[in-house]
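Visitor: let's see this in three dimensions:
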Amino acid sequence: ACQVFPLWLGLIPEAHAAKAVDVLVRDLAANQYRITTGNLCTRYLFDVLTEYGQIDCAWELITREEYPSLGYMIQNEATTIWERFELKKNPGMNSHNHPMYGAVDYWFYAYLCGIRPNAPGWKEFTVKPYFPSKLLSAHAQVETPLGPITVKWLKQYGKTQLYVSVPFGATARVDFNGKIQTVPCGFHHFCC
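Guide: Next up, the predicted model:
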C-alpha cells in the first residue's frame, strides 16, 4: 500500500515512479503474489500495476488460487467476495458477501476491457483494453442511459481481434495497437 496509493494519486514524480513500481513488483514477487495491500488499497493495486506496464503482474494476482487471494475464495466455493481472505465460518467471519475486496471488479471493466466514461451519460467514452499474456479473451458489457456498450477481444492465430459496440448517440475513443480512433455508434472491428 505504501507504493500503491501515492502512485495512484500521482504524488510520486514521474522521474521516480518507475522505481516505486519496481519496488512494488519486487515486493509482490517476494511475497509470492499475495495481496498485502489491505482492503483500502487493493482496489488501486490493479490499476497502478496496469497503468505502469505490469499487466501480467496484475493478472498473476487476480488468478492466484492460494491463500490469501480472490482465487482462494473461489476454490472454497465462494460465489461472492468475503470480508476477509480466511476460510472461516460464523462467528469468525462477519460477512461472506462484502463489497470491499469486490472493488477489483472495476479493473475488469476499466482495464481488461478498457471501458471508461469521458462524458456524463456515457455520451463519449474510451475503449483501451489491456492484454495479459496468459489470457486469450475478455468480454464486458456496460449498461448506459444510451444503451449497452459491449467490448470483446480475443487472441487468435497470432492476431488480436477487438470488437466494440457503441450505442446510438455516443462516440467511442478506441485506443488499440498504438492507434487512437474516434468511432460513432454501431459495431466496430479492429485487428492487429
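Visitor: going by C-alpha atoms from here, please, whenever you check contacts or count neighbours.
Guide: Will do.
Visitor: the lengthiest strand in the chain - contacts with which helices or strands?
Guide: Longest strand in the chain by number of residues, with DSSP state E as the criterion: strand 147-156. Packing contacts for strand 147-156, counted by 3 or more Cα pairs under 8 Å, 6 or more residues apart in numbering; DSSP states H and E, involve strand 137-144, strand 159-166.
Visitor: winner for burial among those?
Guide: Each of those was given a mean neighbour count from mean count of other Cα atoms under 10 Å, and the largest, a mean of 19, is that of strand 159-166.
Visitor: what is the orientation angle of the longest strand of the chain with strand 137-144?
Guide: With axes from the mean of the first three to the mean of the last three Cα atoms, to 10 degrees as the basis, strand 147-156 and strand 137-144 are set at 170 degrees to each other.
Visitor: quick one: the helices in the chain?
Guide: Across the chain, reading from the start of the chain, the helices by DSSP state H fall at 4-9, 14-30, 38-51, 55-63, 70-75, 105-107.
Visitor: let's have those in CSV, adding mean neighbour count and distance to G147.
Guide: Supplementary listing: these in CSV, determined by neighbours: other Cα atoms under 10 Å; distance: least, Cα to Cα, whole Å:
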stretch, mean neighbour count, distance to G147
helix 4-9, 18, 31
helix 14-30, 14, 38
helix 38-51, 19, 26
helix 55-63, 18, 29
helix 70-75, 18, 31
helix 105-107, 16, 19
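Visitor: now the second one, please; I'll put the structures next to each other:
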Amino acid sequence: MQLTNNEIVKDFLNHLLGEGKSAVSVKNYKSDVAHFLAWAVLRLKSFGTYAENFLEITPFINHDFFGGYKSFMVENKTKIKTINRRLSTLRGFSRYLTSLQVLDLDFMEGIQNVGIGTPTKAQEKTQDIVDRFRESLSKDKKASPNTVKNYISDVRNFLAWTSEFDIDNQKGKLPNGI
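Guide: Next up, the predicted model:
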C-alpha cells in the first residue's frame, strides 16, 4: 500500500476514532506523531540525511533511532507522563503501520516506558554540569534569560545525541568521522 505522509497519519487517526478513542485522545495522538516526525526530520538532518516526511524517514527507523528519541525527551526534561504517552502513541502507530504492511517490523518492540525512579549517578553529574553552565552564563557572562535558555537547550540536545554512542567501548561510531 503506497500512502502519502498525510494519508498515513489521517488513516491512523481515523482508525483510532473507529476504535472508540475520544476526540481529545486522538488530538493527543496527532500531536505525538507530529512531534516525533519533526524530531526525526531534524535528527536525520544532523546526520546529513535529508528527509521531509514519514515515508522518507522509514528506511532509518530502528530500535536505536527510538532510543535516541526517548533519550532526547528525557534529556530535555519532558514530563514523564508526556514521554510515556508519546511512546504509547508510537507503539500504536507502529502496530498500525505493521498491520498495513507499510513497515516490515514493529519498530517500537522492546522500547520501554520511562520509570519514575531516581536518576542515575551519570544523570545527576550531567545535570550538575548543565546547572553550573547555566549559572556561569547568567552571572559571569551576563547572558539574557533567552540566550541562557537557548544555550542550555543546545547543550541538552548535544548530550542526548552523544548518549547514543558508547565511545569508551567503541560500540557506536560517531557520524562523519567525528
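Visitor: need the TM-score from the superposition.
Guide: A TM-score of 0.27 describes the superposed chains when it is computed by TM-score structural alignment, normalised by the length of structure 2; 71 aligned residues with a Cα RMSD of 4.1 Å.
Visitor: circling back to that earlier point, buried set for the longest strand of structure 1?
Guide: Along strand 147-156 of structure 1, these residues count as buried under the neighbour rule (16 or more other Cα atoms under 10 Å): I149, T150, V151, K152, W153, L154, K155.
Visitor: can you give me the angle that strand makes with strand 159-166?
Guide: Counting by the same axes, to 10 degrees, strand 147-156 of structure 1 points 170 degrees away from the direction of strand 159-166.
Visitor: what does strand 147-156 of structure 1 rub up against?
Guide: Contacts to strand 147-156 of structure 1, defined as Cα atoms under 8 Å, 6 or more residues apart in numbering, come from residues 113, 115, 127, 136-143, 160-168.
Visitor: now distance to E60 of structure 1 too, for the helices and strands packed on strand 147-156 of structure 1, in JSON lines please.
Guide: Formatted as JSON lines, the entries for these read as follows, by distance: least, Cα to Cα, whole Å:
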{"stretch": "strand 137-144", "distance to E60 of structure 1": "16"}
{"stretch": "strand 159-166", "distance to E60 of structure 1": "21"}
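Visitor: would you agree Q161 of structure 1 is in contact with H189?
Guide: Yes - between Q161 of structure 1 and H189 a contact is recorded at 7.2 Å, counting by Cα atoms under 8 Å.
Visitor: find residues that contact each of these two.
Guide: Taking Cα under 8 Å, 6+ apart as the contact criterion, Q161 of structure 1 and H189 have no common neighbours.
Visitor: report the buried residues of the helix or strand in which F158 of structure 2 is found.
Guide: For F158 of structure 2, the enclosing helix or strand under DSSP states H and E is helix 145-162. The neighbour-count criterion (16+ other Cα under 10 Å) identifies V148, Y151, I152, R156, N157, L159, A160, W161 as the buried residues of helix 145-162 of structure 2.
Visitor: spatially nearest residue to the fifth one, not counting backbone neighbours?
Guide: If the residues on either side of it in the chain are set aside, N157 of structure 2 comes closest to F72, at 6.6 Å by Cα to Cα, 6 or more residues apart in numbering.
Visitor: distance of the one you found from F36 of structure 2?
Guide: F72 of structure 2 sits 11 Å away from F36 of structure 2 when distances are taken as Cα to Cα, to the nearest Å.
Visitor: more crowded one of these two?
Guide: When F72 of structure 2 is set against F36 and neighbours are counted by other Cα atoms under 10 Å, the residue ahead is F72, at 22 against 19.
Visitor: so the more buried one touches V155, yeah?
Guide: No - no contact is recorded between F72 of structure 2 and V155 when judged using Cα under 8 Å, the distance being 11.3 Å.
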